[in-house]
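Novice: predicted model and sequence below, questions to follow.
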Amino acid sequence: MLTAEREILVEDVLDSIFRGFVGIIPYDRIGCAFLSSGGTRMMSYWARSNMGPMAINKGYSRPLLGSSLREVFRTGEPRILNDLERYLAEHPTSKATQRIVAEGGRSSLTCPLFVDGRPLGVLFFTSHQTNVYRDIHQAVFQQIAGQVAILINKSKLFQELVERNQFLLRQAEQLREVANRDALTGVLNRRAFLLALEQHLQASAATGKTLGLVMADIDHFKNVNDTYGHAAGDKALRGFTDRIGALLRPGDYLGRYGGEEFLLLISDISAADLPAIVERFRAAIADEPFDLGEVRRSLTVSFGVAVVSEGGMRAEEVIATADRALYEAKEAGRNRSVIAIATG
């Protein structure tokens, strides 16, 4: 009934059934529900309808206990209900029937699916007309039920494998992200930042675009720890990264180099624009006191800036230039920046 050279997902199979059963079994809607792993609930998985908006969609779930579907699984034979409104009047508590009737369904053919004698789920064929289904439709489905069930089960197992693989990929990505982040501040750790710097230096050499490497050091940070404790120092570090991070452009990077020292990579920037950018960083720290827990205290930061405008520079050379500029800023009184040209 359905052939393919690749593995197929459940919705591929069910979409093909919706298209391919025309002329075999009459319907305006087909739905598929699977038994839960414990066999206690029916979970709607898929539906296609030409009747309009659907009231039973993917995820709709009902307990099997007390459901008429238990009899369908017991007999193993398709069930015909040729007047759903009448059936609902006789079974007013049937939530699923209420929803199908609300969609416009007036008759249904419920076909159980078995694999190796085990119930897998159900295909529901629904028509907007009453008295549509006949014994011949039951017989037709019974002839192909085994093939349909095997095909759906195979695609279901393959889809579960795909989804499991996707889950593992997401988990691996999350682990990589955690491994690249500083545990305290959440910014890039030293290893991850240096990798990004190397990549941008290579790109800069190829394109000729200027970039800036900024080394930032919180002034008198040891005094914060000694006076207020390490918890206050941690709040200061997180506050610093929050304020600076809010000013970064897309494509810029912030990383913790060690202790109270941080590196910022400012990509695709002109040397003339760098001083204004670094001044915004400085003012963002100095202009507003930090909440350190039990006290609010003003902090300042010194900045050393290396301008990279020539190709062939290595990361350690650029960092050394920024470090020397930072030393000059501290020697000149702190709470300022010094800019230097990085040369190989």
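Specialist: Received it, and whenever you're ready, just let me know what you need. If you're wondering where the values come from, they're calculated on a predicted model, not measured in any experiment.
Novice: C-alpha from now on. contacts and neighbour counts both.
Specialist: Will do.
Novice: can you map out the strands along the stretch 1-150 of the chain?
Specialist: 29-35, 41-49, 61-63, 79-81, 107-115, 118-127 (DSSP state E, counting those that start in this stretch).
Novice: how far off strand 118-127 does the fifth one point, in degrees?
Specialist: If I follow you right, that is strand 107-115. Strand 107-115 and strand 118-127 are oriented at 160 degrees to each other (axes from the mean of the first three to the mean of the last three C-alpha atoms, to 10 degrees).
Novice: equivalent analysis for the second one, please.
Specialist: Direction vectors for strand 41-49 and strand 118-127, defined by the same axes, to 10 degrees, enclose an angle of 40 degrees.
Novice: related to what we said a few turns ago, out of the strands of the stretch 1-150 of the chain, which comes closest to Ile277?
Specialist: Nearest to Ile277, of all the strands of the stretch 1-150 of the chain, is strand 41-49, at 53.5 Å by C-alpha to C-alpha.
Novice: alright, now check it against this:
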Amino acid sequence: MKLYAPRAQVLALRAETLAAKEPAPAALLELAWHVRQEEPQLAMRLLAQLENTLHEAYDPSQSSMHARAALIRAELAWLTADFAEAEYQLTVATAGFVAAEDEEGQGDTWLLGSRLAHDQSQIERREHALAEAQRYYRRAREPYRVLACDVWQAVDHCFSGNAPMLAHASQDAWAQYPEDPALCGLICYARAQFDFLSGDYVEAHMAFEEGERYLQDAGLMRMMISCIVNAGGGMGNLGDFETQALCVERALTHARPRGWPQAMGGCLYSLGDVYNALGRFDAARTAALEARQWLLPMNRSRIFVAVVTFLAEVTLRLDLPEEAHAEFEEARLAAEEGNQPELLGRIRVGLACCLSALGQGASALAMAHQVAQDSEGFDHITNQMARMAIARILVQNPDLPGPPEMQAPTPALHYLDELWQTQCHVPQWSPEDDLLKIYAEAWEQAGSIAESLRYERMRIAALNEENTRRATRQIAATSARHEAETARIEAEHQRQLLATERKRLGILESLGRIGQEITATLDPQDIFDTLARHAGAMLDVAGLRVWLLQDDVLVPTYTLEGGNAVTMGRDVPLDDPAANSARAAREGHEILVETEPGQVSATHIPGTRHMYSSLFGPLMVGTRLLGVISIQSARPHAYGELERLVFRNIAAYSAIALGNALNYRMLSVSHHKLVEAQAELERHASLDALTGLHNRRHLMLTATEHIERARNASQSLAVLMVDIDHFKPINDTYGHAAGDEALRVTADVLRSCVRPGDIVARFGGEEIVVLLPDTPAALALNVAERVRVAICANTVEFEHARFNLTVSIGVATWQAYESRIDDALRRADQALYHAKAHGRNVVKMDLIAATEIDH
């Protein structure tokens, strides 16, 4: 029985076994073995079914099957940190395999025993168990399992920096079992940990993501969850907390249904890290406490020590030094008993900071000095932390003495200068916020306000630079939210002001109805019609005019006389000394104009009715002038104090309604622009900048849609993996710019060879993937050959260079039982590998696709 199996094989076994009316015991056992982490509940059901079958027809020769079943139960207990049950089941399994003289099975028990020992920080037992596993595997002539032990050992030693061990295991794995998902996934995990610990977080993130894909394919779900969490941690260290939070969320979707302490603890630890980075220390402490609770059964493991150390650091940030000191002591004890020396320096620095906060400055300084001395020359990060702690302790305790050779004004500045001189030789180093903050405090303590301000300005500049990078991603959304909120607040403020005014006037009921109707619409024409109707019902209105302000000019927009529309009249500049409308706008209040019968107003428009009473009022929202409204009556002295109050309130309601309408119009335009900008950003986010092809992210998203469509319509779906032959020599001979031109030419040819509905995407480097919906294997092979020939026929011309291109192509087809495109891509990549191995400039199909053509 294989130690690990690729997902495709497990899915095929699953379908065959579960479809059988009476599956064979061997099939039940094999499926349970391979889904033990992917589907633990299914594994338990299969074991129960297997036990019933074996019980009905007991055969002593089946002891190996019973032992394998016990080994599965041991692993399930290990995953839930039920170590006592795991040890018991491991003993049962060992006895069964010994009775059956099954050396492969005995090796498997020792391998699982090494995982049990690892989680309990029993280092010597772990190393012995791996050695015993290898011994039994060699006797059983199982080279794959022997190599698996080497790889697991490299994983175990990745935190101690044993690079030669990883290099040896990697070389053997790639040479003997290339693309094996379990071995490749574990190697990616170990390599990513090396990159992470060395500060290369981008490389670590990529390696963890690659490991995640491999490990999921191998069914090693616990390690896969660790990859997801650590991938997020790498991006978090780069300040991309959004990606880190998404990784945590994705990891929790796998961890929560399984309830595995190590997985849940890791996820919650990472979640606490996100909260801590965002300054939400209470939430960070809550997450860390929950992580600690999950990990208590593993209270000597490395992750337990790391979580409790993080918990103590957050607690200290919350100014709870006594609680933090107790938590650091718990972490120290766990690290010492669990043999985790690489974390002790960080813990001792934390203890020193606690002592300083508790008023024990001399003891704190002595401990920090000891950590700095112990880490000098081999642990740069711990040494830097210790030196920072020394400076912080000396700032908190200025009476403590400095070294005899000190030349700086204060001991704190002496150690800060030493740290600065050490760090400035590191390539691309820039001082962090904490260092600059302590510098500013130290110089202020030394009495130099100018130097303190200089470092504070440097700190502010560093913070601003970091904040600018984070804020860029949020500008569009924040802008839209801000505009909408501003309009809402302004409208709400005006409604409150006018409600108060209505109460003061004593005509709240009638004006309330008018206000509700006027402000119920965002169409200016509807507002004007409603205004005219209500003004005519409550006042003597023979004519009504509305001017709207445009560039310091009042433009006549709505004019009624006797219920009918009349000539609009002329535009009125705001500075027109003779226009009453302009005067009302300038003075900001209503103006009553009365003419005695027989007199002709100087502003009368020939051909219109004579008006003897006129009110002009500004349409204002706060201090914002929108326009002017005027009502006229053919009666002399038609507008007394009450009418003027009603007019004032109607004008105010109208101003709010017009303000809302104009704000809505502006917001609609802004929203439309933002939507267009977002669409453009999304379009660019889905394209490869060099070739103009779709990028890998777009391919994976689109593939999911095409898989669903193909499944629903019972259609085929094919994948071409295209790789430019001898690409590196092109770069080496003609330069990278020529290589870029070769990629562009290849992309153009590919676009010309496929249908509009086909997807062409740059997958990475010189690899391009073509997704062919509704395309059977035979037709996909024809398309691939057409592409190959077309590319051969092209010549790349770049500057003074001319060269021809060829490509190798792997062809694969998606299978209906696959939920994702990853397996088809992997098979296409394997076919591409065979094409390269057969001389390049050829098309090769994977076995499944070739079988489809044969049938």
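Specialist: Cool, got the structure. For clarity, every value in this text was computed on a predicted model and none was experimentally measured.
Novice: sorry, back to before: and the strands of the stretch 1-150 of the first structure as TSV, adding distance to Glu7 of the first structure?
Specialist: Listed next are those as TSV, based on distance: least, C-alpha to C-alpha, whole Å:
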stretch	distance to Glu7 of the first structure
strand 29-35	20
strand 41-49	19
strand 61-63	28
strand 79-81	31
strand 107-115	19
strand 118-127	20
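Novice: most tightly packed of those?
Specialist: strand 107-115 (a mean of 24; mean count of other C-alpha atoms under 10 Å).
Novice: now that strand and strand 29-35, what's the angle there?
Specialist: Using the same axes, to 10 degrees: strand 107-115 of the first structure against strand 29-35 is 40 degrees.
Novice: strand 107-115 of the first structure packs against which elements?
Specialist: helix 69-75, strand 79-81, strand 118-127, helix 135-179 (3 or more C-alpha pairs under 8 Å, 6 or more residues apart in numbering; DSSP states H and E).
Novice: how far does it sit from the chain's center?
Specialist: 35 Å (C-alpha atoms, centre = their mean, to the nearest Å).
Novice: show me what Leu184 of the first structure lines up with in the second structure.
Specialist: By TM-score structural alignment, Leu184 of the first structure lines up with Leu690 in the second structure.
Novice: cool, Val148 of the first structure as well?
Specialist: Under TM-score structural alignment, Val148 of the first structure pairs with Ser654 in the second structure.
Novice: and that match, how many neighbours?
Specialist: 25 (other C-alpha atoms under 10 Å).
Novice: who's in contact with the nearest residue to it once chain neighbours are set aside?
Specialist: Spatial nearest neighbour of Ser654 of the second structure, chain neighbours left out: Ile518 (6.6 Å); criterion: C-alpha to C-alpha, 6 or more residues apart in numbering. Going by C-alpha atoms under 8 Å, 6 or more residues apart in numbering, Ile518 of the second structure touches Asp526, Ile527, Thr530, Leu531, Tyr653, Ser654, Ala657.
Novice: surely Leu265 of the first structure and Met215 touch.
Specialist: No - contact criterion C-alpha atoms under 8 Å: Leu265 of the first structure and Met215 do not qualify, at 9.0 Å.
Novice: of the two, who's got more company?
Specialist: Comparing Leu265 of the first structure with Met215 by neighbour count (other C-alpha under 10 Å), the higher total belongs to Met215, at 28 against 23.
Novice: part of a strand, is that one?
Specialist: Yes - assessed with DSSP: H, G, I helix; E, B strand; the rest coil, Met215 of the first structure lies in a strand.
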